[in-house]
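Q: Predicted coordinates and the sequence they were generated for:
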Amino acid sequence: MDEDLLAARFDADRGHLRAVAYRMLGSLSEAEDAVQEAWFRLSRSDTSDVRNLSGWLTTVVGRVCLDLLRSRAARREDPLEHYVPDPVVREEGVADPEKEALRADSVGLALLVVLETLTPAERLAFVLHDMFAVSFDEIAPLVDRTPAAARQLASRARRRVRGAAPAPGPGLARQREVVDAFLAASRGGDFEGLLAVLDPDVVLRADGGTRLGAASKLVRGAETVTAQALTFARFRHASRPVVVNGAAGLVSLADGRPVGLMAFTIAGDRIVEIDIVADPERLASLGLTG
């Protein structure tokens, strides 16, 4: 295939490939690296006999991501319980087709957190099959297993996801009402008001990265989270609503610089999970402005 035609064909699949890589890795920068590596492999390969180039590229990205996940697992030093995957953030009321393709309703931060607990092979089997309808016959060679064994990997992952990921929540407008009530109670020091909007088993996860490691924490239970109300102090002033992975969120800025991002997972009318990114380096990469 002509190089220009090949490049155009790859660009047509780029959004899909970034979505696959983001779900596999939970990292925007690594997802970009994986897609770029897929292009390098495509440009060096003879694909004249490939009937389904999109499917071929999807499995190439899957293989690249699997290698990255295995490498990450071998070198990980930070506690996984504090880790918040990279959020996809957009301004409320502003459409961003590129970010929408990455986001989708099926990839909220809470789900990405659960995916982090899977083994690399389980994650690949689940993401490729359950999210992108890749057959187990195609997945099996990637994980060096039979199709039946690949099916079992996806099944194990599915059980863990179902047991840990929150049920789908209300629409964005209702989410925003709940978040506004949370913010008002937080600003006013209204502990009873906070308890009213928090699920009894709510989980708060804060990721301060390497520079603010002391800010990293995992807190469970409505009363315990309420007792951590000072954690929300940075959101009391100069905070504004944003959409984080399709759900209601808040960003706090100081002198036009983001100092915190709070994402909410809501089921019914209660907040079941709060994920906070306080890592200055990662916040700076999100492109948020005052």
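A: Good, I have the coordinates.
Q: going forward, measure contacts between C-alpha atoms and count neighbours the same way
A: Will do.
Q: where along this protein do the strands fall?
A: Listed in chain order, the strands of the chain (DSSP state E) span 89-91, 198-207, 217-220, 239-244, 247-254, 257-267, 270-277.
Q: Please enumerate the helices of this protein.
A: Counting by DSSP state H, the segments of the chain that form helices are 3-25, 28-43, 53-75, 97-103, 109-115, 120-126, 132, 136-139, 147-164, 172-188, 191-197, 222-227, 280-284.
Q: Deepest in the core, which of those is it.
A: By mean neighbour count, with neighbours taken as mean count of other CA atoms under 10 Å, helix 120-126 ranks first of those at a mean of 26.
Q: Could you pull up the residues touching the closest residue to residue 262 other than its chain neighbours?
A: Spatial nearest neighbour of residue 262, chain neighbours left out: residue 276 (4.5 Å); criterion: CA to CA, 6 or more residues apart in numbering. Remark: with contacts taken as CA atoms under 8 Å, 6 or more residues apart in numbering, residue 276 is in contact with 84, 204, 205, 206, 207, 260, 261, 262, 263.
Q: Then residue 195?
A: Residue 195 touches 222, 223, 226, counting by CA under 8 Å, 6+ apart.
Q: okay, now the one to match up with it:
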Amino acid sequence: MVEDEWLTERFEEDRPRLRAVAFRMLGSVSEADDAVQEAWLRLHRTDVTGVHNLGGWLTTVVGRVCLDMLRSRTARREEPLDARLPETAGASADGPEHEALLADSVGVALLVVLETLTPAERFALVLHDMFAVPYREIAPILDRTPSATKMLASRARRRIQSADGIPDTDPVRKEHIVRAFLAASRDGDFDELLALLHPDAVLRADRTAMQMGAKAELSGATGIARRLSGHAQAARPALVDGAAGAAWTTGGTIRVVFAFTIAGGEITAIDIIADPEHVARLDVDFLPHHPPAGDDPRNAR
């Protein structure tokens, strides 16, 4: 009985994130809720006493369920996402987490592009770029090697970056680009960093960040990618004054903010802000679905 109560409590804590995973995968609120409900049923049919990371396990289960639903949808040749959009736009909110889920509807254009991907491409891209699931954990689900899974996500990422009809003002697309950049930086994926950066991109640091070891300015995608490859382990995606960015904290205090400038689907500038007074003036809201962040400032540069 106590164990059932604990599982229920843990599942409810993870429910907003699981619904967000499912919504990004399926583009439908009702289908996302169905996927989360199926994960709940599987949780109660499975002995999870040996599972050390229940949140990760649940994310994988929801991902598997969504993958099956996408494949079934493809087999039935269902109508495309844009024919179902009124459902997401007009759904009634039943709580804060539901309202947060529906906020993704501002990225309708991105969801339409995601719909053009194969189920495997969409699965790899969403779980890795948006929810920081490592390729090595995604690969077995797709019956592929980690390298092949990485290639799937890369192909999907390039298709999104080059897609027509998604304006640079789309906040969800910009958030996706920042998340992809952070994931590529953490993974040490030099080629992906280059693909996300404009050739003439610039990396700038304020005086405080320079005192922490950052260079005042670094120009060119190659130099920036080389500098950041394998770093940003502690950076968490965030909205910085309402725009997609990142930040890291120590002891619950925001120490460094990364402000991204994005145009044409590419990152044209990254500003590293570490001056305490400047940071205090910024409105920083951390985004959900991030992995636990470390506190080593060297990993945030």
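A: Looks like it came in fine. Source: prediction; values computed, not measured.
Q: And the TM-score between these chains?
A: After superposition, the two chains reach a TM-score (TM-score structural alignment, normalised by the length of the first structure) of 0.53; 171 aligned residues with a CA RMSD of 3.0 Å.
Q: picking that back up, show me which of the contacts of residue 276 of the first structure is closest to residue 73 of the first structure.
A: Distance to residue 73 of the first structure, by CA to CA, is smallest for residue 84 among these, at 15.5 Å.
Q: Tell me, how many residues neighbour the residue lying closest to the closest one once chain neighbours are set aside?
A: Ranked by CA to CA, 6+ apart and with sequence neighbours excluded, the top spatial neighbour of residue 84 of the first structure is residue 207, at 6.0 Å. Neighbours of residue 207 of the first structure under the rule other CA atoms under 10 Å: 25.
Q: what do you get for residue 86 of the second structure?
A: Around residue 86 of the second structure sit 12 other residues, with neighbours defined as other CA under 10 Å.
Q: Residue 185 of the first structure maps to what in the second structure?
A: The criterion is TM-score structural alignment: under it, residue 185 of the first structure has no aligned partner in the second structure.
Q: my guess is residue 185 of the first structure meets residue 193, correct?
A: Yes. Counting by CA atoms under 8 Å, a contact exists between residue 185 of the first structure and residue 193, whose distance comes to 5.3 Å.
Q: so the host helix or strand of residue 222 of the second structure corresponds to what in the first structure?
A: Following DSSP states H and E, one finds residue 222 of the second structure within helix 221-228. Mapped onto the first structure with TM-score structural alignment as the criterion, helix 221-228 of the second structure occupies no residues.
Q: Now the strands of the first structure in a markdown table, please, with extra columns for distance to residue 154 of the first structure.
A: Formatted as a markdown table, the entries for these read as follows, by distance: least, CA to CA, whole Å:
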| stretch | distance to residue 154 of the first structure |
| --- | --- |
| strand 89-91 | 29 |
| strand 198-207 | 26 |
| strand 217-220 | 28 |
| strand 239-244 | 27 |
| strand 247-254 | 26 |
| strand 257-267 | 24 |
| strand 270-277 | 25 |
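Q: So which of these is nearest residue 52 of the first structure?
A: Across the strands of the first structure, the minimum distance to residue 52 of the first structure, taken as CA to CA, is reached by strand 89-91, at 32.5 Å.
Q: Please spell out which residues along the closest one are buried.
A: By 16 or more other CA atoms under 10 Å, the buried positions in strand 89-91 of the first structure come out as 89, 90.
Q: Which secondary structure elements does it sit against?
A: Using 3 or more CA pairs under 8 Å, 6 or more residues apart in numbering; DSSP states H and E as the contact criterion, the neighbours of strand 89-91 of the first structure among helices and strands are strand 239-244.
Q: what angle do the strand it packs on and strand 257-267 make?
A: Relative orientation of strand 239-244 of the first structure versus strand 257-267 (axes from the mean of the first three to the mean of the last three CA atoms, to 10 degrees): 60 degrees.
Q: To what extent is residue 185 of the second structure buried, counted in neighbours?
A: Using other CA under 10 Å, the number of residues around residue 185 of the second structure comes to 23.
Q: quick one: it and residue 196 touch, right?
A: No. Under the criterion of CA under 8 Å, residue 185 of the second structure lies out of contact with residue 196, with a separation of 10.8 Å.
Q: before we move on, back to that, JSON lines for the contacts of residue 276 of the first structure, including distance to residue 29 of the first structure?
A: As requested, the contacts of residue 276 of the first structure are arranged in JSON lines below (distance: CA to CA, whole Å):
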{"residue": "84", "distance to residue 29 of the first structure": "14"}
{"residue": "204", "distance to residue 29 of the first structure": "25"}
{"residue": "205", "distance to residue 29 of the first structure": "22"}
{"residue": "206", "distance to residue 29 of the first structure": "20"}
{"residue": "207", "distance to residue 29 of the first structure": "17"}
{"residue": "260", "distance to residue 29 of the first structure": "19"}
{"residue": "261", "distance to residue 29 of the first structure": "18"}
{"residue": "262", "distance to residue 29 of the first structure": "20"}
{"residue": "263", "distance to residue 29 of the first structure": "20"}
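Q: Would you point out the most distant pair within the residues you listed?
A: Farthest pair in those, by CA to CA: 204 and 260, 14.1 Å.
Q: so who does residue 145 of the second structure touch?
A: With contact set as CA under 8 Å, 6+ apart, residue 145 of the second structure has these partners: 136, 139.
Q: Would you mind measuring from it to residue 197 of the second structure?
A: The gap separating residue 145 of the second structure from residue 197 of the second structure is 27 Å, by CA to CA, to the nearest Å.
Q: Residue 16 of the second structure too?
A: 31 Å.
Q: Skip the chain neighbours and tell me the closest residue to the residue nearest in space to the middle of the second structure.
A: Here the mean C-alpha position of the second structure is nearest to the C-alpha of residue 130 (CA atoms, centre = their mean), at a distance of 1.8 Å. Computed as CA to CA, 6+ apart, the closest residue to residue 130 of the second structure that is not its neighbour in sequence is residue 179, at 6.0 Å.
Q: right, and the helix or strand after the host helix or strand of the one you found?
A: Residue 179 of the second structure is located in helix 171-187, with elements delineated by DSSP H and E. Moving toward the C-terminus from helix 171-187 of the second structure, the next helix or strand (DSSP H and E) is helix 190-196.
Q: With that, I have no additional questions.
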